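>>> Sequence plus the predicted model coming up.
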Amino acid sequence: MHTITTENKAIKLVFDKNTSSWQYDKQNIKYGLDSYKDHVSILICPTTAKNFSFLIQRYSEDDNFMFTDKFLQDYKQELIQDQELAIKRKLLKEKLTLENIQSRPYLLDYSHLPEDIRKPFAHQQLELEHAVRFPAFYSLDEMRLGKTRVAIERHRFLKENLNRIDKSFIICPVTLMYTWANEIQKWMPKDKASYLMITGTRENKLLEIGLMKDKVDFFIINFEGVSSIKEELLNLINSRTNIIIDEFIKIKNPSAKRAKNLIDIGLKTEYIMGLCGTPVSQGSIDLFSPNLIIDKGRKFGFSYERFIEKYFTRNGWNLVPKHSAHELISDKLYENAIRFTRDMCFDMPDKLYIPLHIPLPPENQSVYNQMVTFAMAELEGKEVSAPIILVQLLRLSQITSGFLKTPEGKILRFKEQPKIQALRENLEVNNGKPLIIWSRFIPEVKMIAELLQEMKISFGCIVGSAIELNEDERQASNNIDPSSPLGKLLAILKPEANTIEAIKEAYREMVKKLHPDLNQNVSKEDIDLLKKINNLYTSVNRFQNIELPKDMNTSSFVIPDSSLGIDAFTRQSIVERFQKGKIQVIIGTAASGGEGLKLSRAQDVIYMSNSYVLKDRLQSEDRAQDVVEKHKVSYTDIVCQDTIDIGILQILMGKKSVADVITKDNLRNMAKGGK
């Protein structure tokens, strides 16, 4: 056994032939290096374990390897370098602040970025300075402060400036995959913004990886997708791979399959960055599993039971933190972590806009594509006005919002609700902060209310009169007496009778055959009404050709009266309860969030769907702003990728109403996510 000593450090190493593993002891307790793979062991790693494992990998390629003098010299040098780096990190923390960071040269060249977003915020610049100096790093900034940009630029610095990595693997919730893809394209130079989204069946994932593994810089996969191709990922990821884990707090139970998979993957590389805006949403106990992955157990060890014994006491099923436990855990965490809150970021604008891109599930996408075809057929060969086109847009927006209203007036919900799921994930990490959620549709407001009630989150609902989705033609047909001549005509009118002359002829034929005693003259009002009705029924016939999923269903959920504000008195009561902190969330339609509502307690606003009217958007945004005391507010738009959501948001951000821009000619392009 050899002993290597450095200042205040002593590590004894031995090769145990019985276990075929390298071992070292500390304070007379032996630990096996293979314990890195035994996550229920009691291994407590010294701070230099990464140096030890690094050299073991380098030297153990030879089966006859023994601890030679060369190994000992190299290992001692690793320890010295580690100490020097620790000193540099300490100086970095002491010298660089938000106040002086902007006088420091940028680490990267940003000339490829547009002028309006080129300069990083001070906290992003400071965070990047720290992130590139720690192979394992935690970004704990408050939500919506731009952690994603820092993570992408860290990849760029590690690859281009330090030549430490070749590629990055991004592991995140499924609702964030498109957001990462868009952020990569936004912040990376065009020739280095290649990425692969690993989705679909196991066979499809492996095929895509096989084709693209040497052609892309970023791989994006969701937490659930890792398990089906774990072994292949272990072969693909190596010491020159950077791993980014977004919302790492979702990895809580160290015995769960998700955690075990990521622990094994994390052992393949030292370069791991964890992102989370609420690292202790349920308490500091949640940090144990992420520590196993990101820090290899160096902070809190490898034993969950030991971690609990050290920092918590048991009170039945509950775990109560010991005195100063949070402070001790926090001190360890922030050795290689940084956190900024919104109040600290002095150079951020009062309004920060953040689009959250999510995919439509396959069944929802199928109905959406059919509805695009349906909408174009409805407008084909007709002179149409903006209001008529908006009716078609409404149908598409309904689908991206998770429901569909049939011509019979029935509200059908899709089984999979991607926007509601994205909202759920936002609420899970919101930490009880006040929030406003706006929607375009009453059915969607009801789904939001249902979710909040399920999650036991207090809320108030502000709506005006229910948004009417029925077309004028539908209203007209509802008022017709089926026994009248018009009603009887409606029953036999052919869909192809879509001109005034054709309708007149059909009417005359009906009168001649069925009602010879009736006057064959048709008034202009009757003709106009008949044409509207005929157009409606042509539409109904086409609509019936759309194949809807069999598992679509209706809901009987009703928003409680105590949470509903539909008149001036009840609205003001809900506003006052929100401002006083008695309810956490305000939900409603953006059209009802107009002038007179003061909801300035909120610093976060989420748009599930948008009104097509610019005034509704601007006024609903301003509800969270205090005219006297300005404060920073973030506005998150949950939008379905490659759908009408994108085009509508772009138009509104361009300070225009949708009706001012939309035409029959650009409808198809907008439906696919363009302007």
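Structure's in. What do you need? Numbering: from 1, shown residues only.
>>> hey, let's count contacts and neighbours off CA atoms from now on
Noted.
>>> Buried ones in stretch 406-417, by neighbour count?
Of the residues in stretch 406-417, 407, 412, 413, 414, 415, 416, 417 count as buried by neighbour count, 16 or more other C-alpha atoms under 10 Å.
>>> Show me which parts of the helix ranked longest in the chain are buried, residue by residue.
The longest helix of the chain (DSSP state H) is helix 69-95. Burial within helix 69-95, assessed by neighbour count using 16+ other C-alpha under 10 Å, is assigned to 71, 75, 76, 78, 79, 82, 89.
>>> The structure to be compared is supplied as follows:
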Amino acid sequence: MYDRFEVNKVLVVAPLRVAEDTWTKESAKWDHLRGLRVVRVLGSQAQRIRALETDADIYCINRENIPWLVKYYGTEWPFDGVVLDELSSFKSPSSKRFKAMRKVRPLIKHIVGLTGTPSPNGLIDLWAQIYLLDQGKRLGRTLTEYRNRYFNPGRRNGYVVYDWVPKDGAEDEIYRRISDICISMKACDYLKLPERVDVVRTVKLDDEAQTAYTEMEKEAVLELGPNEIVDAGTAAVVSGKLLQIANGAVYDENGKTHIIHESKLDTLEDVIEAVNGRPVLVFYAYQHDLERIMQRFPQARKLEGSAEIDAWNRGEIPILLAHPAGAGHGLNLQAGGNHIVWFGLTWSLELYQQANARIYRQGVKGERVTITHLVTEGTIDEDVMRVLDGKATRQDALLEAVKARVEKYQSNGKEIT
């Protein structure tokens, strides 16, 4: 900006908490960045407009407001430099944020994309991200062109294709085409990272809770109907209900919470007691998880924003509760502790890896980071761990887990007793 004058005005697009907290704080830490004026384009529309009217060098906005920003400026787009922090959040070409960025892309002189997980669901995810960098020069101007050139349809139901399988040699060709604009760096190759220890704590259900889980699992599967095809959508619905039950509670059709067991809470209490007062970052999956954890542990605080981030990093929060979708990208939490607990597991390897990286990074306290997974025995938790262990792909494991349960409880439309 001030050395080579390649750009005059820069927009940073990031997850909400990263736009709110990380970019301003990190820029203040580095001598060569302290002269840059950083403004956060957040809050109400009036607040965002006031921020845009402020004289600054860098304007940080959350990705959800990109469609609004593009509409606000129209053809008078002022940002000749753009940084897409967490580029993988633009991987869907049908999303509003992608369409908005695509519209103004010809007006951007210099663009950079940052991500630790560029292809969480396979190479098919790369097209939209690379398009925003080069406007289709390397992988094609349309997703259809990209798919036809490099992929064959995988599983399908009529005209609906559930996944795309790379053709022979496609992976190497794709990497070759994008190699001149992509730089891949692993933290472990350049930074001294602490030892990482992954622990699986088995959660055992008592007879009553196991019976309740089995009955509710059976009910969830049989709701599909004997002739219903198990595709990615129906599998996700069933899986979500089973994961809730494994955690100890479930929502009914009216949104009311029903408690099934407290076995995970009991195991979480054992883990927290074992760390002997050291801070613990706990990832939860559902709102009822959050509510039950906070009821059991009054000293816990939910991650809301900068206040909790600062307090955690100062060592003032013994138990910080976060959802991986809200804290999985960009936040620096390594100064506050070195122990992570997954109370509720996620099928998303991208969210899992990004969430762990909030603590497993340079600057963490201590010489070891411990990541504990609470896995309820005999439940779908065990299938999710196979994905997180890298022993299965998310889509395959999700479908197979639900199909196995369908076969268990259905036979030609009748229940197996």
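Looks like it came in fine. Just so we're clear, the structure is a prediction, and the values are computed from it rather than from any experiment.
>>> Can I get the buried residues of helix 69-95 of the first structure in CSV including distance to residue 623 of the first structure?
What follows is these, written out as CSV (distance: C-alpha to C-alpha, whole Å):
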residue, distance to residue 623 of the first structure
71, 66
75, 61
76, 61
78, 57
79, 56
82, 52
89, 43
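>>> Of these, which is the nearest to residue 462 of the first structure?
Each of the buried residues of helix 69-95 of the first structure was scored against residue 462 of the first structure by C-alpha to C-alpha, and residue 89 proved nearest at 50.6 Å.
>>> Could you check how far the closest one is from residue 147 of the first structure?
Distance of residue 89 of the first structure to residue 147 of the first structure, computed by C-alpha to C-alpha, to the nearest Å: 20 Å.
>>> how about the strands of the stretch 301-450 of the first structure, start to end?
Secondary structure of the stretch 301-450 of the first structure (DSSP state E, counting those that start in this stretch): strands at 312-315, 318-321, 337-338, 351-358, 403-405, 411-413, 435-439.
>>> all strands for the stretch 201-350 of the second structure, in order.
Going by DSSP E, counting those that start in this stretch, the stretch 201-350 of the second structure shows strands at 249-251, 257-259, 280-283, 300-302, 319-322, 339-342.
>>> Which of the ones you listed has the highest mean neighbour count?
strand 280-283 (a mean of 26; mean count of other C-alpha atoms under 10 Å).
>>> Can you list the helices and strands that that strand packs against?
With contacts taken as 3 or more C-alpha pairs under 8 Å, 6 or more residues apart in numbering; DSSP states H and E, strand 280-283 of the second structure sits against strand 319-322, strand 339-342.
>>> In TSV: those, plus distance to residue 212 of the second structure.
As requested, those are exported to TSV (distance: least, C-alpha to C-alpha, whole Å):
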stretch	distance to residue 212 of the second structure
strand 319-322	27
strand 339-342	23
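>>> Quick one: closest of the ones you listed to residue 245 of the second structure.
When these are compared by C-alpha to C-alpha, strand 339-342 sits nearest residue 245 of the second structure, at 15.5 Å.
>>> Could you list the residues in contact with the closest one?
Around strand 339-342 of the second structure, the neighbours that count as contacts under C-alpha atoms under 8 Å, 6 or more residues apart in numbering are 279-284, 356, 359, 369-374.
>>> Make TSV from those residues and add distance to residue 107 of the second structure to it.
Below are these laid out as TSV (distance: C-alpha to C-alpha, whole Å):
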residue	distance to residue 107 of the second structure
279	47
280	45
281	42
282	42
283	40
284	41
356	36
359	37
369	44
370	46
371	44
372	46
373	46
374	48
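>>> still on that earlier bit, adding distance to residue 301 of the first structure, write the strands of the stretch 301-450 of the first structure out as CSV.
CSV is the format used below for the strands of the stretch 301-450 of the first structure (distance: least, C-alpha to C-alpha, whole Å):
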stretch, distance to residue 301 of the first structure
strand 312-315, 15
strand 318-321, 18
strand 337-338, 18
strand 351-358, 36
strand 403-405, 48
strand 411-413, 47
strand 435-439, 37
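>>> Pick the most deeply packed of those strands.
Among these, ranked by average contacts under mean count of other C-alpha under 10 Å, first place goes to strand 435-439 (a mean of 25).
>>> Cheers, nothing more for now.
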